[in-house]
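**Q** pasting the sequence and the predicted coordinates here, then a few questions.
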Amino acid sequence: MRKTVDDKIYLGLMSGTSLDAIDAVAVTFEPGFRLLATNTLPLNEGLRTQILSLTLPGNNEIDQLGELDKQLGELFAECANQLITDGNIDRSRIMAIGSHGQTIRHRPSARRPFTLQIGDPNVIAENTGITVVADFRRRDMAVGGQGAPLVPAFHQAMFRSPQRDRVILNLGGIANITTLPADAHSLVRGYDTGPANILMDAWIQHCRQHAYDRNGAWAASGKLRPDLLGRMLQHPFFDLPAPKSTGREDFNLAWLQQILAADSYPDADIQATLCELTATSVAKAIESEKLVSPELILCGGGAYNAHLAARLQELLPKCLITDTSHYGLSPTWVEATAFAWLAKQTMGHLPGNLPAVTGAREARVLGGIYPGRMGR
C-alpha cells in the first residue's frame, strides 16, 4: 500500500557520551511534529567498562571493537523493537531508523581527521526488518567538517523563532550550543563548548559509586575552588575558535586526576568546581555570540541539574532560561529525535549538516542507508 505523508514514521536511536543508556523515539514530522513513543534501554556497568576501554588507545582493540560493534547493534535493535511493541507502532509505517551509534573515537584535529561510531547498522536492519540510516558524521568530515555537532540543523528546523534570539544548549556528556538568531538572514552557528556531565559523572562515580549527581546536590554542597577552576580552563580546547568539537579524548578522569595531583581538595569541592567549569565555559561561549537577551533553552540530561541551571542563570543574567519541554519535546528525547530527523533528511536526499556549524565546505546528504528485509 502506498504511504501517505501522514503515514511516515521515523525512529531515532541515540547513545551518547555519558554511556548510560540507549534512547529511542518514534516520531512523525509531517504535517506537524508528534512524539509517538519513547523507550530507554540502560547499559550495564560491564558493557560501559568495555566501551570506555575503547575510547582511549589500548590492547587488542580490533577484536574488542568487532565484538562490541555486533553486541551494540543487537542492543540498538532490541531497544527499537521494544519501542515498536510497547508503542503499538505499525512497522509498515516506519520509513527508517536513524541510528547515531556509540562514539568510541572522535579526532577532528588529527592529521587525517576521523570519527568512529559502533553499533552495526546491518544488525539493526536485519533484527528489526526496517531500513536503517547510520554513520552520519563521516560524510561531513569527508567534506572538511568536524563531523559535529550535527543536531543544530534539527534545532533550526524545530526551535527557531522570528520573534526572539534563541540558544539551544545541549547538556549531554559534552556541552554544545546552537545559536538561532531571530533574523532569518543571520547564520545559525553551533559548536561544542567543553564538558557538560562527563567529568561530573566520572567524579561522582569514582568517589561515591553513583551514576550521576542528582539535581547537582553534591556539587551544591561543595565550595568552588577558583585556583582549580583556573587550571582546568587552561585546557587548549577552550581557546580554539569555532567550528570545534570534543569528547572523551580531551576530557576524562585521567585528565582530571592529573590536574588534581598538584593539590588536595575535598571531594565535594572538586564536584562544585567541575560544575562551575561547565557553567563558565558555556557562559563564555554564549556571551561571545553577542545575541540580544537570548532565550536559553536547555536539553539533554543536564537540563535536570538544578544547581547547574542556577549557576548558568547567575552567569547569564540577561538570558531567559527554560527547557525544550516548553516547546513540546522533553529534554531527554531531543537528541534521539534529531537522528530520526536526520534519517528523514537522508531518505529524502536532503542535506543534514550546516557548513557554518561543522566547518564543512558544503552541505551534504549524510549517512549510509542499510535496507531492511525485502528492501522495506
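**A** That came in fine, so what should we check first?
**Q** for the rest of this, base every contact and every neighbour count on C-alpha atoms.
**A** Will do.
**Q** for the stretch 151-300 of the chain, what spans make up the strands?
**A** Using DSSP state E, counting those that start in this stretch, the strands of the stretch 151-300 of the chain run over 166-171, 174-180, 189-195, 295-299.
**Q** select, out of the ones you listed, the one closest to residue 71.
**A** For the strands of the stretch 151-300 of the chain, the distance to residue 71 is smallest for strand 174-180, at 24.6 Å, taking C-alpha to C-alpha.
**Q** counting contacts, what elements does that closest one pack onto?
**A** Packing contacts for strand 174-180, counted by 3 or more C-alpha pairs under 8 Å, 6 or more residues apart in numbering; DSSP states H and E, involve helix 151-159, strand 166-171, strand 189-195, helix 267-288.
**Q** try 7 Å
**A** Judged by 3 or more C-alpha pairs under 7 Å, 6 or more residues apart in numbering; DSSP states H and E, strand 174-180 is in contact with strand 166-171, strand 189-195.
**Q** before we go on, here's another structure to hold up against the first:
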Amino acid sequence: MSQLYIGLMSGTSADGVDAILAEIDQSGSFKLLDCLATPYPDRFRDKLLALALSQQISRTSLGELSYQLGEQFSNACLQLLQRNQLSSADICAIGSHGHTIDHAPDSETPYSIQIGNHSLVAERTGVTTVADFRSRDIAAGGQGAPLVPAFHQWLFQQAPDQSAIINIGGISNITALENVDSKGYDCGPGNCLLDSWHQRHSGESYDKDGISARQGAVVQSLLKLCLNDPYFQQPAPKSTGREYFNLDWLEAKLEQIDKIDQVNWQDIGRTLLELTAQCILDCARHEQRRQLYLCGGGYHNSLLVERITALASTHHIDVDSTLSLGLDVDWVEASAFAWLARQTVLSLPGNLPSATGAKGPRVLGAIYPA
C-alpha cells in the first residue's frame, strides 16, 4: 500500500523553501510526484542569516521569524495539495526540517535549534507534521547531523560499490554508501562562504555559474591556511554550519596572509570555491570512493562542478549527479525529510549511528498531530 508524504527543507543557504510530494510504498519504492521551490524575500533571508550568525536579535523578532517561516512552509504544502487536487486527508504526514539557527552538538550542553513553528504548519495544512529531527539523535550522543545518509543508504541501493553521495548546500556533506552502516559527515563549507563573500562585494546573493570566481585566481597561501583549519583534521562523526564557517572565520584567515591588499575580491572568491572542491575531494579520497554523485544547489555552479571533476579525475574518481540514480539534484534533501517523516510515524529509526555517532538507532522527530 502506497502513502503520500510531503517533505520540507530550508537549508543553510537560506535561499527558500524546497517542498516535495512523494509516494512511498511498503516495499520501499519512492516516487517523486511533484516539487516546488519558493524563494525567500531578500529582507526575510537577511534576517534568517543574521539569526544564524548569532547577531543581536530580540525574542520578539525570533518569534516573528519562526511564525513567518511556518507560514511559508504551510503555503508551500497547500500549493502542492492544490495543484495535485489532493486534500489534507490524502497526506500521511509532512516532514519539516525547519531552519537551523544554531548547531552545537559538541558543546558542554549539546543542542541544535531549528525554527519554523511546526504547530502552525499542522494547523494550517490539516496534516500531521513531524519536525525537530535532530534532538533525539543528539540526546543519544550523536551529532544530530547529517541526517540524510540514512535516506541515501535506503534510496540509492543500486549505486555501484565505493560510491558516495555529495550534497553541496551551504555546507557540503558526504555519504560513503555501504549496504549497511554507511558513513556520513559534513565535509566543510559548500556555498555558504562563496555566497556571503559574493554578496558582500556584488550585492547579489550568489555567484551564478561562478562567473565572478572565474575572473579570479586561487590564492595558494590562503587556500593552504584554510585547509589547515582544525575542522578538516577532525575525525568523523562531525558536523558544522554557519556558526563556524562564516565571514568572521574568513577574515581571521585573511589577516594572516601577507600582501593581501594586492589580491582582488574575485581572487578570494575563486579561492573559496577551490576550498569547497578540495575539502569534498579530500573526504572522497579518505573514504576510498571511486564514484561521486553530486546533488544540492552547488551542483548548479558550473565552475565548482568543473573543479570537483578535475580534481577527482587526477585520482581516478568519476563524478556524476544523483539524477543518474533517479532523483533530481534539487530535491534530494526535501525528499529525505518526507522519508524521515514516514520513519517516525511508523516508529522506525531515522538516524544512522555510523554517520552521526549516536549510541544506536533512534526514532527521530516530534509529532504535531493534524
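**A** On my side now, so go ahead. Predicted, not measured: the structure shown is a model, and the values here were computed from it.
**Q** picking up where we left off before, let's have the helices and strands packed on strand 174-180 of structure 1 in CSV, adding distance to residue 152 of structure 1 and mean neighbour count.
**A** Below are these laid out as CSV (distance: least, C-alpha to C-alpha, whole Å; neighbours: other C-alpha atoms under 10 Å):
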stretch, distance to residue 152 of structure 1, mean neighbour count
strand 166-171, 8, 26
strand 189-195, 6, 27
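**Q** between these, which gets nearest to residue 309 of structure 1?
**A** Shortest separation from residue 309 of structure 1 across these is recorded for strand 166-171, at 10.5 Å, computed as C-alpha to C-alpha.
**Q** once you drop chain neighbours, what's closest to residue 94 of structure 1?
**A** residue 9 (4.6 Å; C-alpha to C-alpha, 6 or more residues apart in numbering).
**Q** residues in contact with the counterpart of residue 9 of structure 2 in structure 1?
**A** When structure 1 is aligned by TM-score structural alignment, the residue opposite residue 9 of structure 2 is residue 14. With contact taken as C-alpha atoms under 7 Å, 6 or more residues apart in numbering, residue 14 of structure 1 is in contact with 22, 23, 24, 99, 100, 101, 335, 336.
**Q** gap between residue 14 of structure 1 and residue 172 of structure 1?
**A** To residue 172 of structure 1, residue 14 of structure 1 is 11 Å away according to C-alpha to C-alpha, to the nearest Å.
**Q** how about the helices in structure 2?
**A** 42-52, 59-83, 118-125, 134-139, 148-155, 192-202, 211-214, 220-227, 230-233, 247-254, 265-286, 302-313, 332-345, 353-356 (DSSP state H).
**Q** tell me what the fourth one is packed against?
**A** Think helix 134-139 of structure 2. strand 111-115.
**Q** residue range for the strand it packs on in structure 1?
**A** Against structure 1, strand 111-115 of structure 2 falls on residues 114-118 (TM-score structural alignment).
**Q** OK, contacts around residue 102 of structure 1?
**A** Residue 102 of structure 1 makes contacts with 15, 16, 117, 118, 119, as judged by C-alpha under 7 Å, 6+ apart.
**Q** and the helices and strands packed on strand 174-180 of structure 1: which comes nearest residue 146 of structure 1?
**A** Closest approach to residue 146 of structure 1 among those is made by strand 189-195 (9.5 Å; C-alpha to C-alpha).
**Q** mean per-residue distance, that closest one versus structure 2.
**A** Superposing on structure 2 and averaging over aligned pairs (mean C-alpha distance after the TM-score superposition for structure 1), strand 189-195 of structure 1 comes out at 0.3 Å.
**Q** in structure 2, what stretch matches that strand?
**A** Strand 189-195 of structure 1 covers residues 183-189 of structure 2 once aligned (TM-score structural alignment).
**Q** show me what that stretch is in contact with.
**A** Taking C-alpha under 7 Å, 6+ apart as the rule, stretch 183-189 of structure 2 contacts 146, 149, 170-177, 236-240, 245, 276, 279-280, 283, 354-355.
**Q** apply 6 Å and report the result again.
**A** Contacting residues not belonging to stretch 183-189 of structure 2 are listed as 146, 149, 171-176, 237-239, 276, 280, 354-355 [C-alpha atoms under 6 Å, 6 or more residues apart in numbering].
**Q** what is the most widely separated pair among those?
**A** Among the contacts of stretch 183-189 of structure 2, 276 and 354 lie farthest apart (C-alpha to C-alpha), at 23.9 Å.
**Q** okay, those two: which has more neighbours?
**A** Counted by other C-alpha atoms under 10 Å, residue 276 of structure 2 and residue 354 do not tie: residue 276 has more neighbours, with 26 against 21.
**Q** quick one: contacts for the more buried one?
**A** Residue 276 of structure 2 neighbours (C-alpha under 6 Å, 6+ apart): 189, 190.
**Q** the counterpart of it in structure 1 and residue 164 of structure 1, how far apart?
**A** Aligned counterpart of residue 276 of structure 2 in structure 1: residue 278 (TM-score structural alignment). The spacing between residue 278 of structure 1 and residue 164 of structure 1, counted by C-alpha to C-alpha, is 25 Å.
**Q** which stretch among the strands of the stretch 151-300 of structure 1 approaches residue 45 of structure 1 most closely?
**A** Nearest of these (C-alpha to C-alpha): strand 174-180, 20.3 Å.
**Q** corresponding residues in structure 2 for that closest one?
**A** Counting by TM-score structural alignment, strand 174-180 of structure 1 corresponds to 171-177 in structure 2.
**Q** ok, now stretch 209-220 of structure 1?
**A** By TM-score structural alignment, stretch 209-220 of structure 1 lines up with residues 203-214 in structure 2.
**Q** buried ones in the matching stretch?
**A** Residues of stretch 203-214 of structure 2 classed as buried: 205, 206, 207, 208, 209, 210, 212, 213, 214 (neighbour count, 16 or more other C-alpha atoms under 10 Å).
**Q** next: stretch 358-365 of structure 1.
**A** Applying 16+ other C-alpha under 10 Å to stretch 358-365 of structure 1 flags 358, 359, 360, 363, 364, 365 as buried.
**Q** do stretch 258-275 of structure 1 as well
**A** So for stretch 258-275 of structure 1, counting by 16+ other C-alpha under 10 Å, buried means 267, 268, 269, 270, 271, 272, 273, 274, 275.
**Q** end to end on it, go ahead and measure it.
**A** 18 Å.
**Q** what's it in contact with?
**A** Against stretch 258-275 of structure 1 from outside (C-alpha under 6 Å, 6+ apart): 219, 222, 223, 224, 225.
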